[in-house]
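**Q** following is a predicted model, sequence given first.
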Amino acid sequence: DVLELFVTRPLIGAAECARILGVPRASAHRMLVSLTEAGALEPTARGQYRLTLKMFELGQHVPFQRWLFDAAYLPMEALVSRTRLASHFAVRDRMDLVYIVKLRHWPDRTRARPGQRNSLHATALGKVLLAHAPSEIVDERISQGLYRFTQYTIATRERLLEQLETIRSQGFAYDREERTIGLVSIAAPIRGRRGQVLASLSLLGPVERYRQSLDQLRGDLTVTQQEIEASLVPQRPSPA
C-alpha cells in the first residue's frame, strides 16, 4: 500500500516508491498522482510527495503537524486543568481549520476531534488563522459563502473583514455563540520564531463562564500561548 510507506518516510518520490513496491516507476508515479488528486498526498518542490492534513486523522505522521502536537499537548493539559474548560489547537489547510489537539474538562458539545475540519469564519480558532492568512485566501473563503450556523454567525464580507482587522490589532479572536449556541471561545495565534502564525489555540466553554471571568481566562490563554511558542524555538521542521 502506497500510503503505508509514509509511516516511516515523511517524503517519498516515484523512484523510491517503485523500488520498495517492486513496480515500474511509471506505475508508482500514477499511484502517487491518483492519491494527490484524491487529496491524500501533495507534491513538494523537489518532486517528492507527502501526506496532506486530510490524512492527519488516519496516521498523524505529517512531521510538521506532529511537531506542533508535541509542543502544544503538555501546556494545554495544564491550561485545561487550571481553567476547567476545553482547549483546542488547530492549523489552517486551505479553506478549513484542522484540529491537531483537543482536550476537555467539562462536557464538551463541540464534538471536534483531532483531524476533523471546521469553519474558519465561525470559530475563534478559525478567525485567528484567517486573520493571518494571505489576502487571496480570505477573498476565496468569502467568495465561497459565509454559512450562518447561528443567528450570531458573521455572514457578510464587511463584518468579517472588520473583525479580522480587529483580531490582528488586539491579538485575540472571540466566538460568541457563532458556531454553537451556548458556547463561547477565545483564541490566540501561535507564532514561529520569525513571527509567522503556525497555528491557533483556544479556550471554550459555556457562555456564563466567560461573562464571569473573561480577563482571567485571557490571561491563562496568554500564558499557555507563550509556553507553546517557547517550546517551538529550538527546532522547527519545515512545513514546506
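**A** Yep, that arrived.
**Q** can we go C-alpha only for contacts and neighbour counts from here?
**A** Noted.
**Q** so the residue minimising distance to the centre of the chain is in which element?
**A** Nearest to the mean C-alpha position of the chain, by Cα atoms, centre = their mean, lies residue 91 at 1.8 Å. Counting by DSSP states H and E, the element that carries residue 91 is strand 86-93.
**Q** report the angle between the axes of the next helix or strand after that strand and strand 86-93?
**A** Using DSSP H and E, the helix or strand that follows strand 86-93 in sequence is strand 96-103. Interaxial angle, strand 96-103 versus strand 86-93 (axes from the mean of the first three to the mean of the last three Cα atoms, to 10 degrees): 150 degrees.
**Q** the structure to be compared is supplied as follows:
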Amino acid sequence: MAFQDNDNPAERKPRGRPRAFHPKTEQNTIKSLDRAMVVLGTVASNDGVSLSALSQRLGESPATLYRVLTTLAQHQIVETNESTQTWHIGAGAFLIGSAFLRRTSLVETSRPILRELMETTGETANLGVEKDGHVLFLGQVETHAPIRAFFPPGTLSPLHASGIGKVLLAYFDTARLNRFASAGLERFTDQTLGSKQALEADLEQVRSRGYSVDDQERNIGMRCIAAPIRNALGEVIAGISVSGPTSRIDQTQIPALAEAVIAAASRVSHAMGAGLDRPYTD
C-alpha cells in the first residue's frame, strides 16, 4: 500500500487560513489588534487628533490608547506632533497603502490619462472608487493654477455630494440605492441633494447624458464633472473627474469639459477591457 506524505513541502497545498479555521467564531479575532485597527482608522479620518479627544470618541482610557499609539508609532504607522500634542498617520501607513495601489492596475493605467486630462482641461483630474458608501480617491493630478481642488489619495467623500460619487450611485441597483438613501443624505450646502427624490432625478440625468456634475454640492465655489469607468463586463468600477473653482468652471464650460472627461474615462475603460465599439445601456 502506498502512503501519501502530506508533510512533504513539495506537495503541500498552500493555505490562506489554518486547517481548523471557523470563520464565524470570535476565537479567530485578536482583540488588541482589533482595537489597534479602530484607533488607526480614527486617526486616519482626522487631520490630527489628541489623546484626550481619541479617548472620548472611542470610550477607551488614555493609558490604553497611548500604548496602542506608541506601538503603532514604533512601526511608523502613526506619528505625533509634539508641538500640538496630536497624532497623525505616519509614513509606514503610506507604504502599506501604496502596496494596495500597486496591486490594482486601475491606478497605474489611469495615471497618464489623468495627467493628459489635467493638461487638456487645465483643471485637477481625479480618480475614485466606491468604499463603504463614500468615494475613495485613489489618484489625482493637480492643476498648476493657484486655486485648485485637492483630494489626496486616501481621501473619502460622500457619494451623493461628489461628481464621482454620483456617477457610481447612478449604476447602483434599486435595492442598493434604496439602502444608501435610507441611511440619510447629509446636506453640506444649499445645493446638496438632500432628498431621495432629488437624488434619483439627478442620477437619471447622469445615466442619460453619460456624466455627472457636482455643482457646489459639497463645497461652495467648487464644481466637478465626472464620468464612469467600466471593466470588461461593462460594470462601472470607478469614476474619473475634473474639479475646479466656479470662477473658472462656469455653466457654459461644462459641456466641453464633460466631453474631455468622458473621453478620458473611455480610454481607461478600454484599457481595463471594456469595449468602446458598443454603447452601454443601463
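**A** Great, that's in hand. Only a predicted model underlies this, so the values are computations on that prediction, with no experimental measurement involved.
**Q** picking up where we left off before, map the residue nearest to the centre of structure 1 across to structure 2 for me.
**A** Mapped onto structure 2 by TM-score structural alignment, residue 91 of structure 1 lines up with residue 129.
**Q** for the residue nearest to residue 130 of structure 2 when sequence neighbours are not counted, give its distance to residue 29 of structure 2.
**A** Nearest residue to residue 130 of structure 2, sequence neighbours excluded (Cα to Cα, 6 or more residues apart in numbering): residue 136, at 5.9 Å. Separation of residue 136 of structure 2 from residue 29 of structure 2 (Cα to Cα, to the nearest Å): 26 Å.
**Q** coming back round to it: buried stuff in the strand holding residue 91 of structure 1?
**A** Within strand 86-93 of structure 1, the residues that count as buried by 16 or more other Cα atoms under 10 Å are 86-92.
**Q** in structure 1, which spans are helices?
**A** Taking DSSP state H as the test, the helices found in structure 1 are 14-21, 25-37, 56-59, 63-83, 124-131, 135-143, 157-170, 207-232.
**Q** mind listing what's buried in the last one?
**A** When burial is assessed from 16+ other Cα under 10 Å, helix 207-232 of structure 1 yields the following buried residues: 210, 217-218, 220-222, 224-225, 227-229, 231-232.
**Q** equivalent analysis for stretch 154-164 of structure 1, please.
**A** 154-155, 157, 160-161, 163-164.
**Q** closest one of those residues to residue 61 of structure 1?
**A** Here the nearest of the buried residues of stretch 154-164 of structure 1 to residue 61 of structure 1, counting by Cα to Cα, is residue 164; it sits at 31.8 Å.
**Q** give the contact list for the equivalent of residue 119 of structure 2 over in structure 1.
**A** Using TM-score structural alignment, the partner of residue 119 of structure 2 in structure 1 is residue 81. Applying Cα atoms under 8 Å, 6 or more residues apart in numbering to residue 81 of structure 1 gives the contacts residue 105.
**Q** how near is the counterpart of residue 167 of structure 2 in structure 1 to residue 156 of structure 1?
**A** Under the alignment (TM-score structural alignment), residue 167 of structure 2 pairs with residue 128 in structure 1. Per Cα to Cα, residue 128 of structure 1 is found 17 Å from residue 156 of structure 1.
**Q** same check, this time on residue 214 of structure 1
**A** Taking Cα to Cα, one finds residue 214 of structure 1 at 27 Å from residue 156 of structure 1.
**Q** same check, this time on residue 234 of structure 1
**A** Counting by Cα to Cα - residue 234 of structure 1 and residue 156 of structure 1 are separated by 41 Å.
**Q** equivalent analysis for residue 206 of structure 1, please.
**A** From residue 206 of structure 1 to residue 156 of structure 1 the distance is 26 Å (Cα to Cα).
**Q** check residue 57 of structure 1 too.
**A** 32 Å.
**Q** what of residue 189 of structure 1?
**A** For residue 189 of structure 1, the distance to residue 156 of structure 1 - Cα to Cα - is 23 Å.
**Q** one more: residue 83 of structure 1?
**A** 33 Å.
**Q** and if you look at residue 180 of structure 1?
**A** In this view, residue 180 of structure 1 and residue 156 of structure 1 are 18 Å apart by Cα to Cα.
**Q** repeat for residue 105 of structure 1
**A** If you go by Cα to Cα, the gap between residue 105 of structure 1 and residue 156 of structure 1 works out to 34 Å.
**Q** repeat that for residue 196 of structure 1.
**A** 27 Å.
**Q** residue 65 of structure 1: what's its closest spatial neighbour, skipping adjacent residues?
**A** Using Cα to Cα, 6+ apart and skipping the chain neighbours, the partner closest in space to residue 65 of structure 1 is residue 100 (7.2 Å).
**Q** ditto for residue 227 of structure 2
**A** residue 211 (4.6 Å).
**Q** residue in structure 1 paired with the one you found?
**A** Under TM-score structural alignment, residue 211 of structure 2 pairs with residue 172 in structure 1.
**Q** thinking that match is in contact with residue 200, fair?
**A** No: in this structure, residue 172 of structure 1 is not within contact of residue 200 by Cα atoms under 8 Å, at 9.9 Å.
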